[in-house]
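Visitor: Prediction below, plus the sequence it came from.
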Amino acid sequence: MRTASEGDQVTTLELLFDLVFVFAFTQVTFLMSHGEPPASIAQGVVVLALLWWSWSSFAWLGNQAHANEGVLRAALIVAMAAVFVLSLTIPEAFHDLEGGLYAPIVFACCYAVVRIFHLSTYLVAAGSDAALRRQVLASLLTSALPSIVLLVIGALADEQWRLPIWGAAVVIDLLAIYVTSNIGGSWRVQSVAHFTERHRLVVILALGESIVAIGVGVSLDPITAQIVLGSVLAIGLSVALWWAYFPRIADDAEHLLEMTDGVARAKMASDGYTYLHLPIILGVIITAFGIEEVMGHLGEEHLGWVGASALGGGVALFLVATIAFWLRMSRRLLLARLVAAIVIAAAIPVWSLLPGLWSLACVFALTCTLAVFEAVTSFRTSPESNAHEHTT
């Protein structure tokens, strides 16, 4: 392997790897919409967290060594195939259909392949860095193996126990690596440009799922004025979420990360991107589910609690997650954005009583108002100023 260096960019093989997660995100939305809420939403959250851990682990590995060369290239290809098969099992992960293979076990085995190939390849990529090798081994023993065992146990257990057992696997994964990383502090961010671009791309993929949801909800219906209006509003909402992340905070966050180095850089990258980008992605996927509910029930007088909770809750979660991300990176609170998130979430009972188009229009109007307010007030300050305050 060839160790990565500052300024390295995302490779085409990593882009191909990411495309598998487009299908995976679509399957998560399918799981949420075709199950029995709120249980199906909780199931979708657990599956998305496991998918996120699979994606994020290779984002770190691709930052350590060149992803399109040698052993890492082979590991990415194997992981890509495993994630795709895992994605095929998502609709059956919590309720296996008759005939064929037992989907929950296939799901658990594919996840095990991804994690084991990742960590074993990371040991090779670490090279002569003894501290990094110890960190990888700690992750294997305290995070990967326990979570894999719990996934297998949950797959073999009765369906009613699968969700809490798999949820425990997610919690162990998140906490174990967080604790060992803070104790050892041995992860490396070789290229800030590569690391931040990987996470920007996965946000774009999630936003793409919100656009796909527009068509899924009305794919079998003849085109009508309601469908046209709903599609325009849904596209507008997706653009508003893009605006809240990319033009407003993404570039400055990258600059702030560039101004740190060593352990501080790895800690900031882990907190801001590995952990706080999970609720950002989750907010987009839940919003996509809400959009699909709106588009699938255009003729009804009320959107209902499920669609309203997904639409309002997803947007509010996305805004709160971007607030937390920016707060971690710059130590600055986006107060107006927090107020908007609270208003959107608090109005969920109102959205449930309105027709779907009206609810979508109101949420879109509120996010646009926030975008205009932030643009006018220019909440951003220079990265140098933020970095100085962070260092102080």
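Guide: Received, thanks.
Visitor: make it CA atoms for all contacts and neighbour counts henceforth
Guide: Will do.
Visitor: Okay, and the most centrally placed residue in the chain sits in which element?
Guide: Nearest to the mean C-alpha position of the chain, counting by CA atoms, centre = their mean, stands residue 281 at 3.1 Å. Element membership for residue 281 (DSSP states H and E) is helix 277-296.
Visitor: what's the neighbour count on residue 247?
Guide: 11 (other CA atoms under 10 Å).
Visitor: any idea how far it is from residue 374?
Guide: To residue 374, residue 247 is 11 Å away according to CA to CA, to the nearest Å.
Visitor: So which elements touch whichever strand or helix holds residue 197?
Guide: Assessed by DSSP H and E, residue 197 sits inside helix 192-217. Under the contact criterion of 3 or more CA pairs under 8 Å, 6 or more residues apart in numbering; DSSP states H and E, helix 192-217 touches helix 12-33, helix 39-64, helix 225-245, helix 251-258, helix 277-296.
Visitor: swap the cut-off to 6 Å and go again
Guide: Here helix 192-217 touches helix 277-296, going by 3 or more CA pairs under 6 Å, 6 or more residues apart in numbering; DSSP states H and E.
Visitor: what's in contact with the helix it packs on?
Guide: 29, 210, 213-214, 217-218, 307, 310-311, 314-315, 317-318, 321, 356 (CA atoms under 6 Å, 6 or more residues apart in numbering).
Visitor: now swap in stretch 71-85 and tell me
Guide: 17, 20, 67, 110, 114.
Visitor: repeat for stretch 240-259
Guide: Contacts of stretch 240-259 (CA under 6 Å, 6+ apart): 383, 387.
Visitor: do you know how far the residue nearest to residue 382 when sequence neighbours are not counted is from residue 49?
Guide: Nearest residue to residue 382, sequence neighbours excluded (CA to CA, 6 or more residues apart in numbering): residue 252, at 7.8 Å. With the distance defined as CA to CA, residue 252 ends up 26 Å from residue 49.
Visitor: same thing with residue 170?
Guide: Counting by CA to CA, the gap from residue 170 to residue 49 is 7 Å.
Visitor: Put this next to the previous one:
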Amino acid sequence: MSEQRGGALLRTMASSERATFLELFFDLVFVFALTRVSQRLITDLDGSGETMVAGVGRTLLLFLVLWHVWTITTWVTSRYEPERIVIQALVVGTAFGSLVLGVTLPRALEERALPFVLAYVVMMVGRPLVIVAALRGHPRRTVPLRLAAWAGTSAPLWLAGALLPGARLPLWVVALAVDYLGTYLGWPLPRLGRSRIRSWLVAGEHLAERYQQIFLIALGESVLVIGVAYSGERFSRQGAAAFTLAFLVTALLWRIYFHRAGFLLAEALRRAGSPGRLAESAAQTHLFMVLGVLAAAVGYELVIAHPFDPAEPRWLVFVAGGPVLFLAARSRFEYEIFGRISRSRLAGLLALVLLAPVLTAGPALLALGTVAGVLALVALADARHARGRPPESSASPLGREMRGEAGPEA
């Protein structure tokens, strides 16, 4: 009887695969949190080259903490019925914890380390334990047990780093590595074994919609950065061109992402013999696409504030490097959906890499305009290739692998 009551927490064929309004509410927190990531990156640019690299590395660590929280939450709402009170309470609690992460992130490696870590540890350890209790005697309770055990293993490292400023960074790097390694390995435990994400039964349409939404969140953060940068104290005619180009680049990133592959992720997951494997790969790909968008947003702020200053190499890391990272990840995404990569994306990526050294000879505005021009050519090539042809269906090579290998806990 307890197993049946616990099983009511799981998604069924009758469950809606659309993202809930509560999940969209949860995403609002991440719009704010991602702006804190961008602002910390901007601050990191004030020092020398070595200082900048170190600062970007530290900010990347904090971003990966946010990404881990969002990803695990998405998988939770894809495995369990989001209309259940227990799951809704967990999502609301995670939203508050994520807000704490966003508030403390700008100084998380300094004086706000302890509240940052406490919010993260409580979410990562407490959430799976609540699910274990709600599942009662159901066999699938071992999956959240694994998550709680691995989160409990890294928790002392996180807390020790918060309390020991001199050892904070290396301890947190190791702790984050433990968290991501656990996810990659399937959180293996003695006697219980492991449960790889790729073997899970997932709500494909729900996951596809959530990945699309996190990409749109990143674009929304970019729009916020563009608006704030141009409407601030440096509002001027000189920045108007940079303001316009920044919005154009953002719109082109949207267009390139959603051209076919972005729309077909749900279809690819439905057709996949191993949807968990495709979803796991798509999660990794979206991580890099979102990073590319965030890096580009940093570039927007720099160019809007200093449109006619020389394009310094460290600025181009964001102005051109962000779109390069996006195109590289978007090419992988295309392979995940179709099993091939368009030459236009590879050509655009190569063009930006080759032009970057030349762009240092001109103003920052010219660099941003060049990026917009290259992305526009990629988008036009997509439109030309699709003209007069029937819509292409998904043919994911990942979905054809591991068919029928889902275990009893899937």
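Guide: Thanks, I have it. Just so it is clear, the model here is predicted, and its values are computed rather than measured.
Visitor: Tell me which residue of structure 1 matches up with residue 88 of structure 2.
Guide: Under the alignment defined by TM-score structural alignment, residue 88 of structure 2 is paired with residue 73 of structure 1.
Visitor: Surely that match forms part of a helix?
Guide: Yes - with DSSP: H, G, I helix; E, B strand; the rest coil as the criterion, residue 73 of structure 1 is part of a helix.
Visitor: what number of residues lie near it?
Guide: By other CA under 10 Å, neighbour count at residue 73 of structure 1 equals 18.
Visitor: residue in structure 1 matching residue 216 of structure 2?
Guide: Residue pairing (TM-score structural alignment): residue 216 of structure 2 is matched to residue 204 of structure 1.
Visitor: swap that for residue 363 of structure 2, sorry
Guide: Checking TM-score structural alignment: residue 363 of structure 2 goes with residue 355.
Visitor: That match - nearest residue in space that isn't next to it in sequence?
Guide: residue 302 (4.5 Å).
Visitor: these two touch, right, the one you found and residue 354?
Guide: Yes - under the contact definition of CA atoms under 6 Å, residue 302 of structure 1 touches residue 354, with a separation of 5.0 Å.
Visitor: Between the two, tell me which one has more neighbours.
Guide: Legend: neighbour count by other CA under 10 Å for residue 302 of structure 1 and residue 354, higher for residue 302 (21 against 18).
Visitor: show me what contacts that one?
Guide: Contacts of residue 302 of structure 1 by CA under 6 Å, 6+ apart are 353-355.
Visitor: my guess is residue 18 of structure 2 is in a strand, correct?
Guide: No - using three-state DSSP, the secondary structure at residue 18 of structure 2 is coil, not a strand.
Visitor: Give the intersection of the neighbour lists for residue 170 and residue 49 of structure 1.
Guide: By CA under 6 Å, 6+ apart, no residue touches both residue 170 of structure 1 and residue 49.
Visitor: And the two? Which one has more around it.
Guide: residue 170 (24 against 21).
Visitor: could you pull out the helices for the stretch 301-410 of structure 2?
Guide: 313-319, 321-338, 343-359, 364-386 (DSSP state H, counting those that start in this stretch).
Visitor: possible to save the ones you listed as a markdown table with distance to residue 52 of structure 2 and mean neighbour count?
Guide: Output for the helices of the stretch 301-410 of structure 2, formatted as a markdown table (distance: least, CA to CA, whole Å; neighbours: other CA atoms under 10 Å):
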| stretch | distance to residue 52 of structure 2 | mean neighbour count |
| --- | --- | --- |
| helix 313-319 | 8 | 21 |
| helix 321-338 | 15 | 24 |
| helix 343-359 | 19 | 17 |
| helix 364-386 | 19 | 20 |
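Visitor: Now distance to residue 20 of structure 2 too, for these, in CSV please.
Guide: Converted to CSV, the helices of the stretch 301-410 of structure 2 look like this (distance: least, CA to CA, whole Å):
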stretch, distance to residue 20 of structure 2
helix 313-319, 34
helix 321-338, 25
helix 343-359, 33
helix 364-386, 31
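Visitor: Which of the ones you listed sits closest to residue 72 of structure 2?
Guide: helix 321-338 (20.4 Å; CA to CA).
Visitor: so that closest one versus helix 263-271, what angle?
Guide: Between helix 321-338 of structure 2 and helix 263-271, the angle comes out at 40 degrees (axes from the mean of the first three to the mean of the last three CA atoms, to 10 degrees).
Visitor: Quick check: the aligned residue for residue 337 of structure 1 in structure 2?
Guide: Counting by TM-score structural alignment, the partner of residue 337 of structure 1 is residue 345.
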